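J.: The following block contains a protein sequence and its predicted model.
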Amino acid sequence: MKTLTALFATAALALSANVALAKDVQPDEVVKLVNAKSIKSLDELKAAAIATHPGATVTDSELEDEYGRYIYKVELRDAQNVEWDVDLDAKTGEVLKDAQDT
């Protein structure tokens, strides 16, 4: 029983550590990253997200630092009123996730 308890405790700690490693990037830091060419401009990233669903509109977006990698997360609503979650690598613009919001 102790082994099982220890296993659950370890799993809980690992999950909470993963959450702590993903953080929102503040606006002043975004400007610095764009100016340093560390990430694409937010306009370029939004355009890349919209290109996955032409005609969609952006309902929300945020830049996160996940394990030292900048991920631009965009929520879209298409012409059929379907919501989409699109994640992009903020440095390259590569689409990492394109999934219908459930």
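T.: Sure, I can see it. Everything quoted here is computed from the prediction, not taken from an experiment.
J.: can we go C-alpha only for contacts and neighbour counts from here?
T.: Fine.
J.: Please enumerate residues in contact with stretch 69-78?
T.: 39, 45-46, 49-50, 53-65, 83-91 (Cα atoms under 8 Å, 6 or more residues apart in numbering).
J.: name the element the residue sitting nearest the centre point of the chain belongs to?
T.: Relative to the mean C-alpha position of the chain, the nearest C-alpha, by Cα atoms, centre = their mean, is the one of Lys73, at 3.4 Å. Take DSSP states H and E as the rule and Lys73 turns out to sit in strand 69-77.
J.: Presented hereafter is structure B, for comparison with structure A:
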Amino acid sequence: MKKLIALSCAAFLGLGSAAVFADDDVSSAEAAKLVEEGKIKALDSLEEKALSVKAGQITDRDLEHEYGRYIYKLDIRADDGTDWDIDIDASTGEVLKTEQDD
């Protein structure tokens, strides 16, 4: 019984700490304000950069605040039909991740 309680507590604490590191979606109004303040780049300029990395069509786009920085997360369907995830630092324009989606 003590083992079950200990496991339950560990699972509960693990879920709580995962929430601290969870992604936070940024609303379009907040994104517009951040662009206006010069804190992040406009999405359209970074979409062009993503498409220069992987040609295709953007199927989804999100701005998230993650680990203290803003990241544009773009899903691209490449010309050959494969799906790709591209993460771009919204402030610097640096491509952080290019990964084929499963």
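T.: Great, that's in hand. Fair warning: this is a prediction, and the values are worked out from it, not measured in the lab.
J.: Got a TM-score for the two of them?
T.: For these two chains in superposition, a TM-score of 0.86 is obtained (TM-score structural alignment, normalised by the length of the first structure); 99 aligned residues with a Cα RMSD of 1.4 Å.
J.: follow-up on the earlier one: please indicate which of the contacts of stretch 69-78 of the first structure are buried?
T.: 39, 45-46, 49-50, 53, 56-58, 61, 63-64, 83-91 (16 or more other Cα atoms under 10 Å).
J.: Which of these fall within helices?
T.: Leu45, Lys46, Ala49, Ile50 (DSSP state H).
J.: What's the separation between Leu21 of the first structure and Ala79 of the first structure?
T.: In this view, Leu21 of the first structure and Ala79 of the first structure are 35 Å apart by Cα to Cα, to the nearest Å.
J.: what do you get for Ile39 of the first structure?
T.: In terms of Cα to Cα, Ile39 of the first structure sits 29 Å off from Ala79 of the first structure.
J.: element containing Asp98 of the first structure?
T.: Using DSSP H and E, Asp98 of the first structure falls in strand 95-100.
J.: how big is the offset of that strand relative to the second structure?
T.: Taken over the aligned residues, the distance from strand 95-100 of the first structure to the second structure averages 0.9 Å (mean Cα distance after the TM-score superposition for the first structure).
J.: Look through the first structure and tell me its longest helix.
T.: As assigned by DSSP H, the longest helix anywhere in the first structure is helix 2-21.
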